[in-house]
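[1] heads up, no residue letters with this:
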């Protein structure tokens, strides 16, 4: 008992020691009764120049003489805490959350994510691991770039194409994440990527964006302005690309004139990771690291992420390029954030510092993930009330590359939950044993020739154990004795960076060797498939047959081998991983082309077909290398649905049975044939850990769909401008001159709604705001949410402006027959326009206001009428 008491006291002292470095208060910066600014000034005054410079790296080292612990600033929580070694709640991807049109739900998600992040950080403190990436409290989220072009692979991380929607959702996220404590931040949010940044991914390190003052202030800056001036976001991340000839992190206009002077931003700025190197390696605007680093600091970039370029600040000071006082400004901003997070105060003073690890994946968080997944899904088409399906079907055939794909539902910049529900599993869970549910992948995302996988477990053995002998090494060279040896039945790993492979071994900077013996059950040609990250080699009977050791892999590679019955084959796979998470998979089977006619004939007794296709974060995302037609570097070269998917759906339609297309995507996909011919289409995005449950709930009528598109779904590639052109003319619903396939704000319901009693003043004084209201009635037979959307249309053709612009929205829940009066407020800013010089000016003259379930000229059959009124502004 005395031993236990001693250990408890020792652990408590250790925890306090790491969280609040000095309890004896040797220096003023340790006195938590003093204001933060005085404590920061005192701390920084005690640092050497080298200590200051090293604190400006994302991996800031400890300062033992002042008992300041190490801290790594790099962390992410786009839709739940990302890349952490702990199991966490994973919510729908950001673009899906935008489709909810629900700031309150987004704020709750951010609050829950901050709680889980606090629990992880507190655990890291107790273990002395604050120096590790993805364990801190400074989250580089939200991404509030405008999704101006659907080909951008990172658009999935944004809140869509509209500045107003992006600003309001970003505001909700920041407030939810940072909390409402008057003294301490719950976590620190960071608005990124500032600014005028939205692809192409392959060019982001060299690209120079240039837009008019009108587009800059009308489209690209409003969300950043709101988060900086209203939401009080703690941080801003400057982008890789250049803007008007200067790297964004060294831009006179963006960083100095607007961010620091005009908006008065007092928080910290981090570079995007490796962006400082781009100054002299790619943009070629600076001759070396010293001049680049000094210029970035002059422009208010306080933290260098990903590189050690800022170490050259020591040289810059020595050579007189920059002074130590200039560096002090940045170091003080950085320490101010850490003080505001309570990192230098006793845990008893910081209410968040006692958040227990048990909050991870708690019931409220998981329930909210499911709620958000349901509310985000957009019903694009439902002819003849094909949906909801009946639950008493005898046979249901589920097909497609996303039907059982647990990677797609998680999106990118994600954490790892304990349980993931794919669409296939969600349907099986919903129907139980009463319906025969058949699954056939049938095609890949872009091809009808696929590897028909086989369960190889009973054909593999290693040292008397079923499966593989797995040997893991620290470092990437397979050197020395294995750090960890174990037996694994299969090789199918997808670790987040920092996640533990085994005790003491994180999923980065490691290597592994997997060995086994394959026994052929019959004579045939079998294909082995390997898919992995940084590098791998496959050997069969000692011969190297696949070699992707030098970062030339990206995508699965296959090796075909004829095997003889009862013969054995020694299989050895070697793998290494540097930065980032780790993915390695080994599979086997036989290649074959799917005969669509035969497939349909084989399932002629099916009651319905559900095809789950679209695209995947395996194809679109950040700076990727994907060898699939229609994709390039993480972006898309075409927004058309891959032809293989359309061909399969044509065959399914020929059966005469109901066909439902469940589409997963992080961006707009052109589906002209499907929109014309498939009776029911659901856009499910990347729906998070409960995506499959939510899809099944929608398909079988347990809730009514209510999501709305936060981006325009165009008809074809012909609707798109040059990807490199940042001019907003003919882009997004605000400026597009054509007719979209499905417009921004579009989304059907299982119920119907009527709008009436639109009340607003007949005239208004210029420069003032106003209030208005409308009554909404559920005229259908099902409880449902409706998203009421307020648009402003400028009737003065002499003013350059969007032809229509969202200026208000509300999600309303209504029972059948229920009515609610919904109120909107239009601020003076929302009744203003941007002139050619980028100046905001109050409107005058006649404008038109509309409220409905969609844009004013895209009436939905389930949202009934759209009410409009004219307003005279004097």
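    Looks like it came in fine. All of these numbers come straight from a predicted model, not from anything done at the bench.
[2] going forward, measure contacts and count neighbours with C-alpha atoms only.
    Noted.
[3] now the end-to-end length of stretch 149-162.
    Using C-alpha to C-alpha, to the nearest Å, the end-to-end distance of stretch 149-162 comes to 12 Å.
[4] Same check on stretch 290-304?
    13 Å.
[5] mind checking how far the closest residue to residue 149 other than its chain neighbours is from residue 502?
    In this structure, residue 149 finds its nearest non-sequential neighbour in residue 723, 6.9 Å apart by C-alpha to C-alpha, 6 or more residues apart in numbering. From residue 723 across to residue 502, the span is 44 Å (C-alpha to C-alpha).
[6] take a look at this one as well, against the first:
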């Protein structure tokens, strides 16, 4: 097991700690012979809200107040043991306070980080990963090594390329993040009456800054227009809450338009619980760790309230149900806040009912015969999970450049091996741990690229390289490369730089790595770059003739080395698409991190592919080892649609943005002669409809076609809704406008289709305004 300091997710907030009783794993309450015998909470025929209400009625106020924090001491008189609400599983069960490792639970499957899985554009894959993580998490909990709720997924859009936590997300596009979120939640929680575990969509909302000068996530006030809030920052949470009915939401550190998120009644009550009707029998809100501390009068915080008791009261009254406390400052004291009348008895009871509804829905009080109680050690690190982790890594790898040098030729096992001799250079080449990314646990194995290449029979000479800006000595790498046929360079930004609590100040290739690549390119051998991490400006590499190919792999997880080598060999061929815009390094001087606006102005370049037009590599870019042709639409797809008819034929009465739009057939042909390949079809909309300025284009649908052999044709029906066609006006209303709509397939486009919407504009979703 790696040292705990390698994985602590909230550095530098956390110090090392000694586990206590309040941090021990789950102990199921005894409904048969314990103190709960006869309590209605044990009656599985009742609704979760009625069971929770009965349980809370048996608690004293003192007990309730003590259990409003993440390390809840439990209720000894009722036989309910201590419970730790802080459990992590971003891309696999992870090291953190709520989880104890050891014995048969010394490892858990570590899937690729979300940014790599996001590049696969495969929602079925995401749902399977969620199910696998949820299964392993529940197995840990059943055996007293974790609890029932997990703070995942992170669905904040990756707005700025410097953000240290962007790799935790599926990417920059709000629509893509929303579909990823819904698929992950469905998989993790399951679709039965009992939840496998409770997922938590985070961080609500407009959180994408760690530190920018004197501005930190603890004091940042995100100034966001209603238009940008409704169009970009909140839609992933809408999918989580309104459509996927996630069990939990985490409120974020930052303020939004002057009010800290964890005390923001507009976000939590008006939007989340009101407009999105997130009021089922299992939903609760937890604060990010120390967020309530920093909304009070803490140095470096928002100073929104004059005392910590007032801060806790403001959070509770606004809708937060549980306070996570890390190690900074004084521990939260709900009892003091209650005695000072900072929040009411009704609020106290409501918070407790919400929390225990969630645990009831997760089967905490259902006894040993309850759903998912049979999951154990044999359900962790299964053969299927390992295959899925490898598949996810391979699907998410993106080919950015290739002049024909790829795919590589595999060793034949006999004869001259000179053509299959590799120099594998760079810090990442033999650093499997780094391929996991943040919020990781201990994997059952770590396969780095050097090990994978040797197992495939390549003759390998390896040498490390600099990590960050220091130039270092490149002689060892040059020596290693001289006798090799092909040079593979593994570089980019690693997780020691790109991490929570740390934003970068530039997005250029690290100077030391760039110097090493230049020296290798000067040897006049084919150089192939395998780029890890997220944003670095590839412009210098594109100008080097001997840099023949560039792959982007992000953080590919426990089998990342195998995945990279397989894709280099075309087993399988690459088909991933960039889930982020790759910006030039000058972007950091043109766009302050604290500017939340999306649309460009005279002295501001705008953000994301929808508004920015000078990318080094665009969102959605991804090459193949073959060529594809495509046809969009066809004779069965009409050229004109009546807005009134579309609405009158929809059975949806509350959220008209969910009304289906006729599916769009896309026919794709592998027009190459050699390579079988998947194909990701990205359908972008463009056109001059709705309010100006107009976005360059907007992702409206996507699909992944699998294993198209040379010459083969497949057809997929792209499913979308009226909301995917709508624009958002200045007040945040989602409006369907008449006009001509053009579908562009792929980046750059290889096929297109134009259709028209006629009639009067229609408001699909009227956005609530702050009071």
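    Yep, that arrived. None of these values were measured; they are calculated from a predicted model.
[7] Which secondary structure state is assigned to the residue nearest to residue 149 of the first structure?
    Look at residue 723 of the first structure: counting by DSSP: H, G, I helix; E, B strand; the rest coil, its state is coil.
[8] ranges for the helices of the stretch 1-150 of the first structure?
    Under the criterion DSSP state H, counting those that start in this stretch, the stretch 1-150 of the first structure carries helices at the ranges 2-19, 36-45, 49-54, 94-98, 103-127.
[9] ugh, wrong one, the stretch 601-750 of the second structure
    So, for the stretch 601-750 of the second structure - with DSSP H, counting those that start in this stretch - the helices run 608-611, 643-648, 722-725.
[10] Now which residue in the first structure aligns to residue 384 of the second structure?
    Using TM-score structural alignment as the criterion, residue 384 of the second structure maps onto residue 364 of the first structure.
[11] sorry, that was for residue 62 of the second structure
    Matched by TM-score structural alignment, residue 62 of the second structure corresponds to residue 50 in the first structure.
[12] Contacts only, for residue 367 of the second structure.
    28, 30, 31 (C-alpha atoms under 8 Å, 6 or more residues apart in numbering).
[13] And the strands in the stretch 151-300 of the second structure?
    Along the stretch 151-300 of the second structure, counting by DSSP state E, counting those that start in this stretch, strands occupy 198-204, 211-212, 215-216, 221-222, 248-251, 255-256, 259-260, 284-287.
[14] So for residue 566 of the second structure, which of those sits nearest?
    Nearest to residue 566 of the second structure among the strands of the stretch 151-300 of the second structure is strand 198-204 (32.6 Å), distances taken as C-alpha to C-alpha.
[15] give me every residue that touches the residue nearest to residue 122 of the first structure when sequence neighbours are not counted.
    The shortest distance from residue 122 of the first structure to any residue other than its chain neighbours is 6.4 Å, reached at residue 353 (C-alpha to C-alpha, 6+ apart). For residue 353 of the first structure, the contact set (C-alpha under 8 Å, 6+ apart) comprises 118, 119, 122, 342, 347.
[16] Wasn't residue 353 of the first structure part of a helix?
    Yes. According to three-state DSSP, residue 353 of the first structure belongs to a helix.
[17] And it, how far from residue 749 of the first structure?
    43 Å.
[18] before we move on, what about residue 413 of the first structure?
    30 Å.
[19] These two: which is more packed in?
    When residue 413 of the first structure is set against residue 749 and neighbours are counted by other C-alpha atoms under 10 Å, the residue ahead is residue 749, at 25 against 20.
[20] Alignment lookup: that one to the second structure.
    Per TM-score structural alignment, residue 749 of the first structure is aligned with residue 624.
[21] and the gap between its match and residue 407 of the second structure?
    10 Å.
[22] can you check residue 478 of the second structure too?
    From residue 478 of the second structure across to residue 407 of the second structure, the span is 24 Å (C-alpha to C-alpha).
[23] go on, residue 737 of the second structure?
    From residue 737 of the second structure across to residue 407 of the second structure, the span is 46 Å (C-alpha to C-alpha).
[24] now swap in residue 485 of the second structure and tell me
    From residue 485 of the second structure to residue 407 of the second structure the distance is 14 Å (C-alpha to C-alpha).
[25] Could you check how far the equivalent of the residue nearest to residue 122 of the first structure over in the second structure is from residue 148 of the second structure?
    In the second structure, the residue matched to residue 353 of the first structure (TM-score structural alignment) is residue 373. Using C-alpha to C-alpha, residue 373 of the second structure is found at 12 Å from residue 148 of the second structure.
[26] Check residue 49 of the second structure too.
    18 Å.
[27] Looking at those two, which is more packed in?
    Neighbour count, other C-alpha under 10 Å: between residue 49 of the second structure and residue 148, residue 148 has more, with 29 against 20.
[28] For burial, what's the neighbour tally of the closest residue to that one other than its chain neighbours?
    The spatial neighbour of residue 148 of the second structure that comes closest, neighbours along the chain excluded (C-alpha to C-alpha, 6+ apart), is residue 197 at 5.2 Å. When neighbours are defined as other C-alpha under 10 Å, residue 197 of the second structure has 29 of them.
[29] The first structure: which residue goes with residue 197 of the second structure?
    Counting by TM-score structural alignment, residue 197 of the second structure corresponds to residue 187 in the first structure.
[30] Just want to check the distance between its match and residue 444 of the first structure.
    Residue 187 of the first structure is 41 Å from residue 444 of the first structure, by C-alpha to C-alpha.
[31] burial measure for the equivalent of residue 490 of the second structure over in the first structure, as a count.
    Using TM-score structural alignment, the partner of residue 490 of the second structure in the first structure is residue 612. Counted by other C-alpha under 10 Å, the residues lying close to residue 612 of the first structure total 26.
[32] after superposition, how close is the helix or strand encompassing residue 612 of the first structure to the second structure?
    Element membership for residue 612 of the first structure (DSSP states H and E) is strand 608-614. After superposition onto the second structure, strand 608-614 of the first structure sits on average 0.8 Å from its aligned residues (mean C-alpha distance after the TM-score superposition for the first structure).
[33] thinking residue 224 of the first structure is in contact with residue 196, fair?
    No. Assessed by C-alpha atoms under 8 Å, residue 224 of the first structure is found out of contact with residue 196, at 10.6 Å.
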